[in-house]
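J.: Sequence first, predicted model second:
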Amino acid sequence: MTFKAAAVQMCSGVDPQRNAESMARLVKDAAARGAIYVQTPEMTGAVQKDRPGLMGVLRDEENDLIVKAASDLARELAIHLHVGSTAIKLPDGKIANRAFLFGPDGAKIASYDKIHMFDVDLDNGESWRESSVYRPGERALVADLPFAKIGFGVCYDVRFPHLFRAEAMAGAEILTTPAAFTKQTGEAHWEILLRARAIENGAFVISAAQAGLHEDGRETFGHSMIVGPWGKILAAAGGTGEAVVMAEIDTEAVKACRAKIPNLKNGRDFQLDIAPVLAKGGVTV
C-alpha cells in the first residue's frame, strides 16, 4: 500500500498550551498536503530541564493537554496522529516519557513508554540522568494499522538495535524514533543511526525531531528525517526551526528489500564463548 507520511519538526518550549498550538498548526499543514500518518517529536508537550518547572505543568494521561489536543486533531483531520512523546505524570511521583497513537476517530490506538533512559556524561560538559526523573517502559510495541505495521521507539532507543529487530521480526514495516537529540550527539550519529536501523531491518524509519535553541537553554539537533528500507533518505529538515517533511511510503518496498537481503530470515542463534587469555609462550592463564 502507498500513502503519505509526515514528520513534524518543532522547537517546543516550557508552556504546553503554546506547544499544543504549534503542534496543531504544523499537523494541519501536513494533513492539508495529503499526509494520513503524522508524527510529532519527543517531548512535544514541553521541553523543560528544570524539574520543579516540569512537574508544575504535568498532568496525568486523562487530563493531559497534549493528549486531548492530539485526539481532537486526529478526529478533525481524519488522520492517524502519532505524538512522538510527551511527559505524563504517574501516581508514584515519577514521569512517563510516553508516545501516543490516535486514529481518525480520535480514539487512542496505543501508547508506548520510552524504554531506554538517557543517562550519559558528554565531553562538552552536558550531563543527563533521565532515570532520576522518568520511569522506563518495559514493553515494545507494534501497531497494526490499515496501511502499515508500525514499531515504536523514542530517541535514545535508537541506539539499541535489538529493540527494532524484535519489532521488525514481529512484522513492523515502519520503525519510529521521534527524538530530542542533543546537538553534539546528533552531529556525530543521528543520520548514521537512522539509516542503519532502516537498512538492517529493511524498514522505513520516520523520525520527527526537536530542533534549535529551546526556552530552557537546551539545544537540539533537528534534522527530522524519513528513511527508506534501502537506507536512502527520502526527506529531511534542517537543524533549526519548525518544519514538515513528507514522503510517499510504499510498503511493497519493504517486501522487495527483505527479499533482496533476507537477513531477518537468515539470522541464527549462537553461543558466545570467551577465549582464555594466553601468556607469553602460549600458556593459559
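T.: Okay, I see it. Numbers count the residues shown, from 1 in each chain.
J.: From now on I want contacts and neighbour counts done on CA atoms only, so please keep to that.
T.: Fine.
J.: roughly how far apart are the closest residue to A170 other than its chain neighbours and G231?
T.: Among residues not flanking A170 along the chain, V142 sits closest, at 7.4 Å (CA to CA, 6 or more residues apart in numbering). Relative to G231, V142 is positioned 21 Å away (CA to CA, to the nearest Å).
J.: structure B:
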Amino acid sequence: MDDLQGLPAAPLTVVAGQAACAALDVAANAATAADLVRRAADRGGDLLVLPELFLTGYELAGIVADPTRHVPAPGDSRLDVLAAACAATRTAVVVGAPARDAGTGELRISTLVLGRDGHRAARYDKQHVTPGERAAGFGAGPRGCTLSLDGWRLGLGICWDSGFPEHARAAVRGGAHAYLVGAMFGRGNGERQLATVFPARALDNTGYVLLANHCGPSGPYDGCGRSAVWNPDGTLLCDAGTDDPGLAVARLDPAVLAGARSREPVLVDPSLDAPVLPRSGGTV
C-alpha cells in the first residue's frame, strides 16, 4: 500500500472513454470496450475508465428480469476479449457492469476493474443508488474503493455518488489523488449537472477528477457524452465532446497536484470517514 500522505513520483495518463453500447449484449459491449482500450493505449493511456453499466447499457428492467444472463460472473468468457486487450496493451480498465452481492445475491450497480494483466483486480458497488434504481431492485454498496496504480491512489465513484460531496471527500481523506466516475448523464439537465458538479469535486478536494459518460441512448436516457478530466483547481483539462467513440486523454502531473495541495492542504486521516464510507483497496 502506498504512503497515504505521499504524492506520486511520476505522471500517469488516464483516459475517459465513451461509445454507444448495445442493450443487454455483454459480449458486444465487451468487444467495444476492448477497442476503446486499444485506442487509449495508442494514445499513451495507463488506465481507461468507461461509463456506468457499460457492459449492459442502462437497462435496469432487463437486468432484473434475467440477472443470470446479464450479470457477468467471475471468469465470464464474454469478458475474455477485454481481458486480452488489457494484457496486450498493458492498460488497465474500469468498466461499468451489474453485479451481485456474494452473500445475499442482491443486485448492485458496479464497476469492474481489470489490471494491466487483464485479471480482475477490484469491484466497486455504487453506494448512492437513486430511488428509481432502488425501486427496480438494486441495492447500495457497503464501502468505497480506492485503487493503487503506479503510485497514484484513485478513488472510484458511480454517477449519483458524485452528487454527494462527502463521497469524493472520503476518497481524498483516505489518500486518493484522483476521483474517477463512470456515469449516465442525459442531455439537458444532465449536461448542466456535470458541468457544475465535477469542477466542484476537483476544487473542493484539490485532486484530479475524471468523468466517463454515456454518449447515446441507453435505457430511458440519452447520454450527453462530455467525458472529461478536471485539474485540481477545477479547470477543465480535456473533454471528449459528443464523439462516438470518444476519448478524453489526460496526463496527471504530480507537480500540479503538489502545487494545488500546498495552497489548500488536504488532511489525510482515513479513520475519520471509515464509520460512514469505509473503503477497500486494490492494486491494478
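T.: Yep, that arrived. Computed from a prediction, not measured in an experiment: that's the story for all the values here.
J.: tm score of chain vs chain?
T.: The TM-score (TM-score structural alignment, normalised by the length of structure 2) is 0.82; 256 aligned residues with a CA RMSD of 2.2 Å.
J.: In structure 2, what residue corresponds to the residue nearest to A170 of structure 1?
T.: In structure 2, the residue paired with V142 of structure 1 is T146, using TM-score structural alignment.
J.: ditto for I261 of structure 1
T.: For I261 of structure 1, the residue aligned by TM-score structural alignment is E264.
J.: do the same with Y112 of structure 1
T.: Under the alignment (TM-score structural alignment), Y112 of structure 1 pairs with Y124 of structure 2.
J.: I'd assumed P98 was in contact with P72 of structure 2.
T.: Yes. Between P72 of structure 2 and P98 a contact is recorded at 7.3 Å, counting by CA atoms under 8 Å.
J.: Comparing those two, which residue is more hemmed in?
T.: With neighbours defined as other CA atoms under 10 Å, P72 of structure 2 and P98 compare such that P98 has more, 28 against 21.
J.: what residue of structure 1 matches up with that one?
T.: In structure 1, the residue matched to P98 of structure 2 (TM-score structural alignment) is A87.
J.: what sits against that match?
T.: M43, G45, A46, L58, I95, A96, N97, R98 (CA atoms under 8 Å, 6 or more residues apart in numbering).
J.: Tell me the one among those residues nearest to K28 of structure 1.
T.: Set against K28 of structure 1, the nearest of those by CA to CA is G45 (17.0 Å).
J.: Excluding residues flanking it in the chain, which one is nearest A33 of structure 2?
T.: In this structure, A33 of structure 2 finds its nearest non-sequential neighbour in L82, 6.5 Å apart by CA to CA, 6+ apart.
J.: Aligned counterpart of the one you found in structure 1, please.
T.: Counting by TM-score structural alignment, L82 of structure 2 corresponds to A70 in structure 1.
J.: element containing that match, please.
T.: Assigned by DSSP states H and E, A70 of structure 1 falls within helix 65-77.
J.: so after that helix, what's the next helix or strand?
T.: Downstream of helix 65-77 of structure 1, the first helix or strand assigned by DSSP H and E is strand 80-89.
J.: Quick one: work out the angle between that following strand and helix 65-77.
T.: For strand 80-89 of structure 1 against helix 65-77, the angle by axes from the mean of the first three to the mean of the last three CA atoms, to 10 degrees is 170 degrees.
J.: what helices or strands is the helix or strand just after strand 80-89 of structure 1 leaning on?
T.: Helices and strands here follow DSSP H and E; after strand 80-89 of structure 1, the next one along the chain is strand 95-102. Here strand 95-102 of structure 1 touches helix 65-77, strand 80-89, strand 108-113, going by 3 or more CA pairs under 8 Å, 6 or more residues apart in numbering; DSSP states H and E.
J.: export those to TSV and tack on distance to I174 of structure 1?
T.: As requested, these are exported to TSV (distance: least, CA to CA, whole Å):
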stretch	distance to I174 of structure 1
helix 65-77	20
strand 80-89	13
strand 108-113	15
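J.: hey, which of those is tucked in deepest?
T.: strand 80-89 (a mean of 28; mean count of other CA atoms under 10 Å).
J.: Next, the angle from that one to strand 95-102.
T.: On the basis of the same axes, to 10 degrees, strand 80-89 of structure 1 is oriented at 160 degrees to strand 95-102.
J.: for stretch 46-62 of structure 2, which positions count as buried?
T.: Neighbour-count burial for stretch 46-62 of structure 2, counted by 16 or more other CA atoms under 10 Å, picks out 46-60, 62.
J.: Name the surrounding residues that touch the biggest helix by length in structure 1.
T.: Longest helix of structure 1, by residue count under DSSP state H: helix 183-201. Helix 183-201 of structure 1 has contacts (CA under 8 Å, 6+ apart) with 158-159, 161, 164-165, 168, 175, 181, 203-205, 219-221, 227-233, 258, 263-264.
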